[in-house]
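Engineer: Build the 3D model from these lines:
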Amino acid sequence: MPNFRLLTLNLRYKTALYFSLGLLGMIISFLFISRYFFLYSLDELERTEISHANQQAHAVIDMMVNQQEESSYDWAHWDETYYLLKDGDIDAYRDRNLYIESIDTLALDLMVFVTLEGKILDSLTREQDKQQSHEFVKQVISLPEVKDHILNANNTLDIHRDSMAGLFKINQHVWSVSLTPVRNSEGDQNSPGWLVWGRDLNLRFPGDFSSILTANNQLVELSAAAENESLAGKVNKNGNNITLWSVLTNVSNQPIALLKTDSQRPHYEKGNTLFLYLFATIGVVATAIASSTYWVFKNRVAIRFNHFSQGIRQLASQYHLEDLRSVTSDELEVATKLVEKLSENTSITKTQLKDSMQKLGALYRSSSLGMLIVIERNIVDINQQALDMLKYQRDDIIDRPLDSLCASDTEECHVDMMFKMVNDGTTMFEAQMLDSKQQVIDCSLEATLVQHNGCNALMLLIHDLREKKQQAQLIQELTDYDPISGFCNRVIILSALNDLIRQSPNSFSFVYISCENIQQISQLYGHRVFDEAIKYISASMKTVLGEYQIGRISESEFIVLVPDCSHSNNQQVVDATNKLLDRLSHKVELSGLLLNLESKAVIIDPAITHEPSEHLLQIARYSASSLPGNQMSEVVVVAEELSSQAQTAMIINRDLELAIKNREIIPYYQPILNTQSGEVIGFEALARWIHPVLGVISPAVFIPIAEQGKLIVELGESILEQACEFLNQLNKTRKQQGLNALNMHVNLSTQHFYHANLTSHLKQALDNNCIEAGQLVIEITESMLMGVEAETIHRINEVKQLGTQLALDDFGTGYASFSSLCSFPLDIVKLDKSYIDQIETNDRAKTLVRNIASMAQELGLTIVAEGVETASQVRKLKVWSIDELQGFYFYKPMPKQDILDQFSSL
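Structural biologist: Okay, the predicted model is just below:
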């Protein structure tokens, strides 16, 4: 046996040794490489999952903030809250509404009522100590963002005041705070203050949402660790867990806390364990194979190397290969050059194939995904995960057709369609499969063409989507639907309405339904009865209009979208809505109470559905609110004409307050003449509004709107001030010309006449403009005398003590009788134009006017005839000793410049 020396081994020893060592090294290297890429893939998967879990936690926090802000409008636009801030009756409001159960029901930890000046009117917290509670509330209201929002809102018009909501850091805790302007339920009054809601997220997150969060989440203080600011956005891993840190910011985008998302690493642990066993097994097997290979090569195969060497040398000689005679020459080098074009080293290929099969088998058996293999149409193999998912035993499903597991309406799951889609390049799709109990399983399928036992086969990877879809559906329902009615919430239904306006203008319609009584139910009986009423109305709507998309846009308003506005369908909707109104017109017993849920409804004509949604809703609200009582039982179609009227009314309503403030509504003056002399002795101030867009607006239009908007007192004060200023200017000029002073008649509304500040404002106007006693005449109507007689007389005397005269306007058309002339200390009686129009044709009118004139003269009252338009009327009135005349026969109402031009000089 030749001596064994490491550096001078002959071919048979070198071949055996190199082959054995190479085989062993290749197996071990391949295991290390496979382990690296396997664990790298798991790492990327875990990073993706933890990132999605962190984003989900952020979305839940944002949802909590948005829902808190939306829910606060129910309290902020509640009449009781409005009158709390308006009138300040704190004790009554607290006794009715402010209990710890209130914030428990609302899932809140703080409720504060703040005036426009930032003063805390009342509050409710979970703090037992009143002093600590008060200090905490002051701290919340003193937050810079809250103070800045209130200050900025106070510097804007009331209609531009909006809510604010976001995260804040208070006492090392993260709070969700919302700031909502308080308004009355109609939304037509100025906001008297703010409603502040707060929720401590450290107490409520993630515990309240752990059922829908896919990972463990925790809010961490920024000061909890010196290095935690550098953790934001980083992923930390150890053998068992993976953690992602992200930043929570407040409304000023300043970091206030860290959100820590933590999840276990089951795949990493299982993968490590798998490779430990695989390393141990392959190490032993590879060592055994290498040792056996060396022994076989050395003792069996190498014996033949002499013949092989001779043959190689002969072949090398034929191919003229040199340097083959030296001891160190390697016959395999020459053999490789000879056969490299004919064959490859199949040993390595077989080893790799064996290794791949081992890995595939391990993955197939231990994968968390369901796997099955289909040949032709039948299932030939399936892993345990798929058996558990489909609830089958292995023997019951092998050789079973795949189509038997597919839902009948799922084409993608059937074999023929699946092969076609795979051949077209589509390998991933969703389908529905049936388990052993014929229950439907929503799943995701990934198909791959493979070879199985020498046959073409289809391998399917099955991922169960049921839990994922349930979580998505839960989040969607929480986000998109009103929890009481079950209808779409305001955001979703208005989005759908805007989509129809954008995609199908003038090709759709919608029904607007309003139940104004529901607000009174909430105030009188509380939220439980209110919720029952909403549910009853919603159930009634579903019964007759359930085929359409319905949404609730406020506590008492609903809209029903009608995408198909053909004549037959529109009539069907009208009939269904009338049926609904008829049902709601009858009182219903809920929670032992008999409730009136009578509602109003209008349907928008498709011809105007190209307008913006805000405009259409305003038109619908105005049209519904303008319906007379006898039309409440049937739906009204809002066409272009009514839309135009509504739009005009909305423009007037929008601009009226500013017009009064800027004195765009001015008085025109109609002269009043002495009947006998024909001289002008005074004027009546009549309000006129020349709108920059609508032109001249009749007082009959804007005065009722001012009364509805509670602006009638401001309008009356503006006309009174302007009339007094003009009278002062005119009488000064006339005095310089040596002419007599004239008087001024100004009309007051009922609200203005009985307003608490009337006398002080009237005195100021008289003093500022040097109006002498008797020069200002206040005109009131008969209806204003129908109150408590003592109070009315007291107010009349207060006004007369300032040196003004009182005139009864439009006498004979209202509720007063002739006894009113005796009961109240009046100075002037003005006959209504309706009597003057009839004195030439109606004997009764003649008699009445003569008697009124006679009785007034006996009572010492001055009588004025309004609406004089003919010379015949003038003659009769003069004969009947009517004191003063006013009408178009003499003068029309004129602007002040025309009056100055005509009456300030001789």
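Engineer: okay, CA-based contacts and neighbour counts for the rest of this
Structural biologist: Fine.
Engineer: What is the neighbour count of the closest residue to S51 other than its chain neighbours?
Structural biologist: Using Cα to Cα, 6 or more residues apart in numbering and skipping the chain neighbours, the partner closest in space to S51 is L244 (7.2 Å). For L244, the tally of surrounding residues (other Cα atoms under 10 Å) stands at 23.
Engineer: To compare against the first, here's the next sequence to fold:
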Amino acid sequence: MGRAAESQNIGRHILLISDDPADRCLLEGALDELPDSQYDILHIESIEDACQLLSQQSFCTVLIDLDLADTLPVGSLPPALRSLTADLPVIALSNNADPEFAVEAIKHGAQDFLLRSETGHEQLYRVMRYAIERKKTERRLTWLAHFDALTELANRTLFTRRLDRSLLRHHRDKKGPAVVFLDLDGFKEVNDQFGHDAGDGLLKDVAQRLVGCVRASDTVARLGGDEFALLLDDASSFNAVISVAEKALASVAQPYRVVGQHVTISTSIGISMAPGGGETADELLKNADKALYRAKDSGKNTYQIYTDGMHSEMLQRLTLERDLRRALAREEFELFYQPIVDVETQTLLGAEALIRWYPGHGDCVVMPESFIGLAEETNLISSIGEWVFYTACSQAVAWRRAGLPAIRIGINLSARQFRGGGLTRMIRRTLDNVPVNASQIQLELTETMVMRDTLESSYILNELKAQGLKLAIDDFGTGYSSLSYLRDFPVDTLKIDRSFVRDMESNDDDAAITAAIIAMGHRLKKTIVAEGVETPGQLRILAEQGCDQVQGFLYSKPLRANDFAEFLGHHVSGNSPLIPRRLVAR
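Structural biologist: From the prediction side, this is the model:
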């Protein structure tokens, strides 16, 4: 028999559990009156025989006589029968017309209730249809309570339940389960660029790849968003867990086809293993999460295994996040300004605004590399970025009103600011409220940032340019260094990364790179700024190569606003000519 025909016959079998032969005649008569009725009734007279049959054969519906002598309390179904009919619609049949009796029957597992006196074909058809639909709904709700609707993987509830069971099984074993947390790197950018439907498709692909990395006895779950988890039920060895993590890293990193384009992402992984990494499900989950954060901080696309030291690190991180959230309201941030000097004339042309954080207004300073990443992860970067832009613009106005010359101020943008939406509105709002000339403000972006989605980047950059702002590519030479984007994007300035300047006196390759960047930039009519200039020798080489501007400790460390105003004032008055100064400690 073909599979479809067999399935169709199974869908027409009805099991009647009753010790009254008249019930079969009653039901057969009612079914015969239905149009195109092809239902078969199999009549069993005892619960015991019914349980045996249900374990061997499939039925579309079960009708049970609640007046049977071997049913348990009034209106209830025997536990063995309830277990075997968990996935089947059950209709209770009785002579008892008491509504409370019907309610009890449904409470104890029946989908509907049918009085013998009302068993006509229309009533039977309605009750059967209702019972089947209700059971389908129950199945769906039960499934949704334990599985992720998008990927069809286990959800957090089922994952935690299976982890609890695994810990219980291995309670006396020296080897226990391992929890592997995964968080996708770069998924948000794919979602933003191609849309949520494409993002959902990517998540499905990732889910299938992860399933292929584990055994059938293990569990793969989607915990939400772009977070996944693996439960390795019997972690036989440390190396076996590492092997799974490395397999997952490699599998996720393979290219995906998204809206006709090849796209690559990666994943960061945190691992905790029982019993050392936790003896309860809650401990294992929390510790895997701590290890995941360490993997993110280590540059992503890697794995980290939980160690006891991570607990104190996580507490420090949580403390830092809490303090960071309060920092703006408490006015703990401050902008410093590092001078930018014209190489040929040795005149002061501008400054780069650099944020510093003084928690509690104390003497201890937190540098941006220690908190900007956290600010991006917690989405505090938008508020901090707006404060930086507003403060720098306001400071330019204050200096001008104090009689100092108008200079250009460079302001760094983070990737989250650039891609997060609302950037151009924030800038427009600030420029409307602060009377600064937009051409005094230069926004600095990295190559990687603008090349992630060139179409979107071009749109945003042109919007910013239309507001009169200057645009610079920061850390140039460490990313794409693509001639095409330099030609197509409305960029004014290229800032040579300090890594090429640092060793240029002793490394001919670095000197050759800076010379090539300067020549290329000038051919494209870009202004070239060298960062990190600290020695007269570096300045001499850059001058010979035709570099336009420099900044670095050779002239000044980053200065507080008042100190920079004094620095600028002395230079303008001529009382202190601007010449390379001795190096000043940061």
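Engineer: can you tell me the helix or strand for the residue nearest to S51 of the first structure?
Structural biologist: strand 241-249 (DSSP states H and E).
Engineer: following that strand, which helix or strand comes up?
Structural biologist: Next element after strand 241-249 of the first structure (DSSP H and E): strand 255-264.
Engineer: And that next one, what does it pack against?
Structural biologist: On a contact count with 3 or more Cα pairs under 8 Å, 6 or more residues apart in numbering; DSSP states H and E, strand 255-264 of the first structure meets helix 11-76, strand 164-170, strand 216-221, strand 241-249.
Engineer: roughly how far apart are T478 of the second structure and A398 of the second structure?
Structural biologist: According to Cα to Cα, to the nearest Å, T478 of the second structure and A398 of the second structure sit 35 Å apart.
Engineer: before we move on, what about A4 of the second structure?
Structural biologist: Distance from A4 of the second structure to A398 of the second structure, by Cα to Cα: 81 Å.
Engineer: follow-up on the earlier one: and of the helices and strands packed on strand 255-264 of the first structure, who's closest to T293 of the first structure?
Structural biologist: helix 11-76 (6.1 Å; Cα to Cα).
Engineer: and that closest one, how far from the chain's centre?
Structural biologist: Counting by Cα atoms, centre = their mean, to the nearest Å, helix 11-76 of the first structure is centred 37 Å from the centre of its parent chain.
Engineer: just stretch 161-179 of the second structure next, same as before
Structural biologist: The mean C-alpha position of stretch 161-179 of the second structure is separated from the chain mean by 28 Å, Cα atoms, centre = their mean.
Engineer: Then stretch 459-470 of the first structure?
Structural biologist: Mean-position distance between stretch 459-470 of the first structure and its chain equals 32 Å (Cα atoms, centre = their mean).
Engineer: same thing with stretch 374-389 of the first structure?
Structural biologist: Put simply, stretch 374-389 of the first structure sits 48 Å off its chain's centre (Cα atoms, centre = their mean).
Engineer: Kindly name the residues of the second structure that line up with that stretch.
Structural biologist: Alignment of stretch 374-389 of the first structure against the second structure: no match, by TM-score structural alignment.
Engineer: Apart from its chain neighbours, what residue comes closest to I27 of the first structure?
Structural biologist: A286 (7.1 Å).
Engineer: in what helix or strand does the one you found lie?
Structural biologist: Using DSSP H and E, the element containing A286 of the first structure is helix 266-296.
Engineer: E779 of the first structure now?
Structural biologist: Per DSSP H and E: E779 of the first structure is located in strand 776-781.
Engineer: Show me which parts of that strand are buried, residue by residue.
Structural biologist: Neighbour counts over strand 776-781 of the first structure (16 or more other Cα atoms under 10 Å) mark L776, V777, I778, E779, I780, T781 as buried.
Engineer: ok, and what's touching it?
Structural biologist: 724, 743-750, 753, 803-811, 814 (Cα atoms under 8 Å, 6 or more residues apart in numbering).
Engineer: hmm, try it at 6 Å
Structural biologist: Outside strand 776-781 of the first structure, the residues that touch it by Cα atoms under 6 Å, 6 or more residues apart in numbering are N743, M744, H745, V746, N747, L748, T804, Q805, L806, A807, L808, D809.
Engineer: residues in the second structure matched by that strand, start to end?
Structural biologist: Counting by TM-score structural alignment, strand 776-781 of the first structure falls onto residues 441-446 of the second structure.
Engineer: And the matching stretch against the first structure, how far off on average?
Structural biologist: Comparison of stretch 441-446 of the second structure with the first structure after fitting gives an average deviation of 1.6 Å (mean Cα distance after the TM-score superposition for the first structure).
Engineer: mind checking the SS state of V560 of the first structure?
Structural biologist: In terms of secondary structure, V560 of the first structure is strand; the call rests on DSSP: H, G, I helix; E, B strand; the rest coil.
Engineer: any idea how far the residue nearest to it when sequence neighbours are not counted lies from Q801 of the first structure?
Structural biologist: Among residues not flanking V560 of the first structure along the chain, I550 sits closest, at 4.5 Å (Cα to Cα, 6+ apart). I550 of the first structure sits 61 Å away from Q801 of the first structure when distances are taken as Cα to Cα.
Engineer: and if you look at N378 of the first structure?
Structural biologist: For N378 of the first structure, the distance to Q801 of the first structure equals 108 Å [Cα to Cα].
Engineer: on that earlier part again, from memory the residue nearest to S51 of the first structure sits against V235, does it?
Structural biologist: Yes - proximity of L244 of the first structure to V235 meets the contact threshold set by Cα atoms under 6 Å, at 4.5 Å.
Engineer: Of all residues in the first structure, which one is nearest the centre?
Structural biologist: Taking Cα atoms, centre = their mean as the criterion, V491 is the residue nearest the geometric centre of the first structure, at 4.1 Å.
Engineer: If we ignore the residues flanking it in sequence, what's nearest that residue?
Structural biologist: Nearest to V491 of the first structure is D480, by Cα to Cα, 6+ apart, at 7.6 Å.
Engineer: I703 of the first structure too?
Structural biologist: I712 (7.1 Å).
Engineer: Is that neighbour in contact with A706, as I believe?
Structural biologist: Yes - if you go by Cα under 6 Å, I712 of the first structure and A706 touch, sitting 5.0 Å apart.
Engineer: Which one of those two is surrounded by more residues?
Structural biologist: A direct count of neighbours by other Cα under 10 Å for I712 of the first structure and A706 places I712 higher, at 23 against 20.
Engineer: ok, now how distant is the more buried one from S904 of the first structure?
Structural biologist: I712 of the first structure is 31 Å from S904 of the first structure, where distance means Cα to Cα.
Engineer: Do you have the strands of the stretch 151-300 of the second structure handy? List them.
Structural biologist: 178-185, 219-224, 227-232, 256-258, 261-263, 266-273 (DSSP state E, counting those that start in this stretch).
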